[in-house]
Structures are given as C-alpha cells and as structure tokens.
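All I have is the shape, not the residue letters:
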C-alpha cells in the first residue's frame, strides 16, 4: 500500500499545481492507511513531488519514516481524529478561495447545484497561524459537519473517503469561490 499511497499523493499534488490550485511549496495532501498517515514532507514542491518527499507518521504525530512531515501535520491528524469516515485530506492555497475568505463572512454562499450536491456548505474558519495547534483545532471543528473548509487568508481543506474524492471537492470549492467572487464584483 505504501507504494500506492505515495503514487496517489504524487499524482494529485502535481495535478493541484497544474490546475492552479496551489503554487511552489504551498499545500499538502495526506492519506490514512493502516493507522499511518502518508503526507507531503516539509519543504517539498507540489509539482516536483516524488516518493522520497512523502513522510509517514502515526496518529500521534510520531515520524515513522526518515522524512519530516509538512508543518500542517497537526491539522491533518486533528481531522482524522474528528472524522472516522475520512481517509484523505487535501489542503491547498487556491487564489479565489483565499480572496473570498477575506470577504465572504462565516460561510461561502453556494451558487451551483453541483456544489450544493457535493459540498453542501463551505464554512470559513477564522484566521490562525499556519502549522499551529490553534489552526488544527479550528479546522477540525469546522470540518465536523462539512467536507470542505476555507481558512481565512490561508487556503482550503477538503476531505474524502479517497484522495480522488477530496481532490475534486477542492476543485469545487475553488470553482464556487471564483463564481461567487465574480458575481460580487459585477
């Protein structure tokens, strides 16, 4: 499984960069399998990610591999603890979502039927510094009843039973933010 998990993380990390959902070092994806979390390492670049850039940690945050996990590992772990149904977490820095986070209030309005069906609602979590326990707690609280969260001035987090599901939810969040932003600017 570790080879498959790493392959999926590489595929969707590169796809996120190709689609403009994140840039450079920003963002991180993870998969939970067999009590272990496979997650992008700290400092790895999304469109250059390779198997050596993927860290493995346990659910207590202890390193299993020789690679240091992303500084956002606390947030990923908090989500896995909060939601037993979640097996994948996608955290990206898409531009329209970040812009909307400064204007939308406590929740991004849902515009399309597709977003209504696959996301339901998109809460906006109040700003907390990146990589902190405070941010992890805010996001875990917001994700209790939603599969997507926008973090004020930071990015988005989406979850799913698979990495594919979490990734396409991230695309829907950014599409929703873009449509809302464009409608607000007219």
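Ah, there it is. Keep in mind it's a predicted model, so treat the numbers as computed, not measured.

CA atoms for contacts and neighbours, from now on please.
Noted.

What's the separation between residue 23 and residue 104?
23 Å (C-alpha to C-alpha, to the nearest Å).

what's the answer for residue 172, then?
16 Å.

Repeat that for residue 144.
For residue 144 relative to residue 104 (C-alpha to C-alpha), the value is 20 Å.

Those two: which has the busier surroundings?
Counted by other C-alpha atoms under 10 Å, residue 144 and residue 104 do not tie: residue 104 has more neighbours, with 18 against 12.

where's the residue nearest to the more buried one when sequence neighbours are not counted, which helix or strand?
In space, and not counting its chain neighbours, residue 104 is closest to residue 124: 7.9 Å by C-alpha to C-alpha, 6 or more residues apart in numbering. For residue 124, the element it lies in under DSSP states H and E is strand 122-125.

Show me what whichever helix or strand comes after that strand is packed against.
Downstream of strand 122-125, the first helix or strand assigned by DSSP H and E is helix 133-142. Counting contacts by 3 or more C-alpha pairs under 8 Å, 6 or more residues apart in numbering; DSSP states H and E, helix 133-142 packs against helix 73-82, strand 122-125, strand 148-151.

Give me the distance between the two termini of stretch 26-43.
Stretch 26-43: ends 9 Å apart by C-alpha to C-alpha.

Buried ones in that stretch, by neighbour count?
26-32, 36-42 (16 or more other C-alpha atoms under 10 Å).

again, but for stretch 170-186
170, 171, 172, 173, 174, 175, 176, 177, 178, 179, 180, 181.

Next: stretch 120-138.
Buried residues in stretch 120-138 (16+ other C-alpha under 10 Å): 120-128, 133, 135-138.

and the comparison structure, right after this:
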C-alpha cells in the first residue's frame, strides 16, 4: 500500500487523506443543507450515502456521515468512508449509524444506484400512521415521472435498517422505500436524482393530506390520477425528466 499524502491545502486543514474525494464530501454537505432548508431533517438520524470507486483502495467505497451528528450540522470532519462489500471503516473518527447497512444493501442489490437519501419527514410518517396505504395513489401529474417506479410501502413494523432482507425482495422494483412510522429511503444514479425523488415523494404526501382535508371540509371527493396515467408516467419518466441528458 503506497504511503498516504495530503492532496492540497484544503485537505491539509481538514486532515483528509489524499484519496478522499472532496467533490463527494462537499456534495453531501450541500445536499444536507438543501434538505435542512426544506425542513426535512429531524435530529441526527437522516443520512446521505454515495457510492464511488476509489483508485487508492481499488474497490467501491461509500461516503456518508457518521452517527451522532445531523446532516444540518455536518462538516467534512464528520464524514466517514467505508468499504462497500466488507463495511470496513477506511476513513473517519466514527462509524455511521446502524442504518448504514440499509444504504449498503440497496447499492449491493442495484448496480445502477450510486446515492441514497434517508429521511423521517413529518407529513410522510403522519400520513401512513393514519391512512395505512399499501399502494401509492397520486393527485399530481408529475410525481410518478420523477419516481420512475412505484414506491415500495413496507408492512407495519418492518425495519430495513435492522433487517435488510426485505430490501432484496423489492430493490429492483422501486426507487423509494417507505417504512410507515419511520420514514423513506430514496435512491438514484446520483445524489441529485435521489434528492429529487425524496422531495417529490414528500411533496406528494403533503398534497394528499391537503386534498383530503379539503375534501372533508367541502364534501367533494379527491380526484386521484388514474392507474393508467400513473403507469404511463413511470414508463415516460426517463424520457421526460432526464431525456435531455441521455446520450
């Protein structure tokens, strides 16, 4: 193993090894602040994870924050890097929370997934605590385009942070896993995609709550998007949302 060298002044100040990818580290901080600005962070338990190939270690690694600090308060000194396969800590003072095994398992199951976002949004938890939906319905005509696939709504009490076995059964068929009473985990090819799916799903839940409150107040029924429209949106999402970026 070659001797580690500090890459630049910024790395030197942060005490980061030369192989640490500052662009990845800074993106976690940036998107953490974007989530905070949307009031989607609650205490220290939400997280972001990003997969990258590290030439120094010659393997795939995962960048994430360690346990005990909020994404809202996170700095480069609060980030950890772990081996994707072995979960060995390669950099950082502390390991991430136990929920990191959920992020790892999603990436292990989906080679196309390079980023995950885990949140505990108030509206999502409140909605599923009352409605107990097993399948998703929409009132908007755009959320399904962003999601790309139906969300996987787990049964009550299923915690994939503690038991990842359920991930293997649904990871290929969804881009967002919902744990009623706990929160959501969205994923994508990059952090931007995972972020947009997290905020789009949360926004849709807020629309559903508002629509149902208005329905109760006015006596008018909620107009949900038809199953056929939703199916078409899932199919067209790649072209409509990301088509200009495809080669």
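Yep, it's here. Remember, predicted model here, so these are calculated numbers, not experimental data.

TM-score for the pair, please.
After superposition, the two chains reach a TM-score of 0.91 (TM-score structural alignment, normalised by the length of structure 1), with 184 aligned residues with a C-alpha RMSD of 1.7 Å.

that older thread, in structure 2, what range does the strand holding residue 124 of structure 1 match?
Mapped onto structure 2 using TM-score structural alignment, strand 122-125 of structure 1 covers residues 151-154.

mind checking how far the nearest residue to residue 36 of structure 2 once chain neighbours are set aside is from residue 35 of structure 2?
Distances taken as C-alpha to C-alpha, 6+ apart place residue 72 nearest to residue 36 of structure 2, at 5.8 Å, with adjacent residues excluded. To residue 35 of structure 2, residue 72 of structure 2 is 8 Å away according to C-alpha to C-alpha.

anything in contact with each of these two?
residue 41 (C-alpha atoms under 8 Å, 6 or more residues apart in numbering).

you'd agree the residue nearest to residue 104 of structure 1 is up against residue 109?
No: under the criterion of C-alpha atoms under 8 Å, residue 124 of structure 1 makes no contact with residue 109, lying 10.5 Å away.

how far apart are the host helix or strand of residue 114 of structure 1 and its match in structure 2?
Assigned by DSSP H and E, residue 114 of structure 1 belongs to helix 113-118. Mean deviation of helix 113-118 of structure 1 relative to structure 2 after superposition (mean C-alpha distance after the TM-score superposition for structure 1): 1.3 Å.

tell me the contacts of residue 31 of structure 1?
Applying C-alpha under 8 Å, 6+ apart, the residues contacting residue 31 of structure 1 are 5, 9, 37, 38, 39, 87, 88, 89, 162, 163.

what residues does stretch 141-153 of structure 2 touch?
133-136, 138, 170, 173-180, 196-197, 200-201, 204, 225, 230, 233-238, 240-241.

I'd like the distance between residue 97 of structure 2 and residue 125 of structure 2.
From residue 97 of structure 2 to residue 125 of structure 2 the distance is 20 Å (C-alpha to C-alpha).

Going along the chain, name the strands of structure 1.
Along structure 1, the stretches classed as strands by DSSP state E are 28-33, 36-40, 54-58, 88-92, 107-108, 122-125, 148-151, 155-160.

what's the matching range in structure 2 for the third one?
The aligned range for strand 54-58 of structure 1 in structure 2 is 79-83, by TM-score structural alignment.

do stretch 79-87 of structure 1 as well
Taking TM-score structural alignment, stretch 79-87 of structure 1 hits residues 106-114 over in structure 2.

Same question for that stretch: list its buried residues.
Buried, per 16+ other C-alpha under 10 Å, within stretch 106-114 of structure 2: 106, 107, 108, 110, 113, 114.

Name all residues that make contact with the fifth one.
Just to be clear, that refers to residue 113 of structure 2. So residue 113 of structure 2 contacts 106, 107, 187, 188, 189, 190 (C-alpha under 8 Å, 6+ apart).

Make JSON lines out of those and add distance to residue 142 of structure 2.
Formatted as JSON lines, the contacts of residue 113 of structure 2 follow (distance: C-alpha to C-alpha, whole Å):
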{"residue": "106", "distance to residue 142 of structure 2": "25"}
{"residue": "107", "distance to residue 142 of structure 2": "26"}
{"residue": "187", "distance to residue 142 of structure 2": "18"}
{"residue": "188", "distance to residue 142 of structure 2": "17"}
{"residue": "189", "distance to residue 142 of structure 2": "19"}
{"residue": "190", "distance to residue 142 of structure 2": "20"}
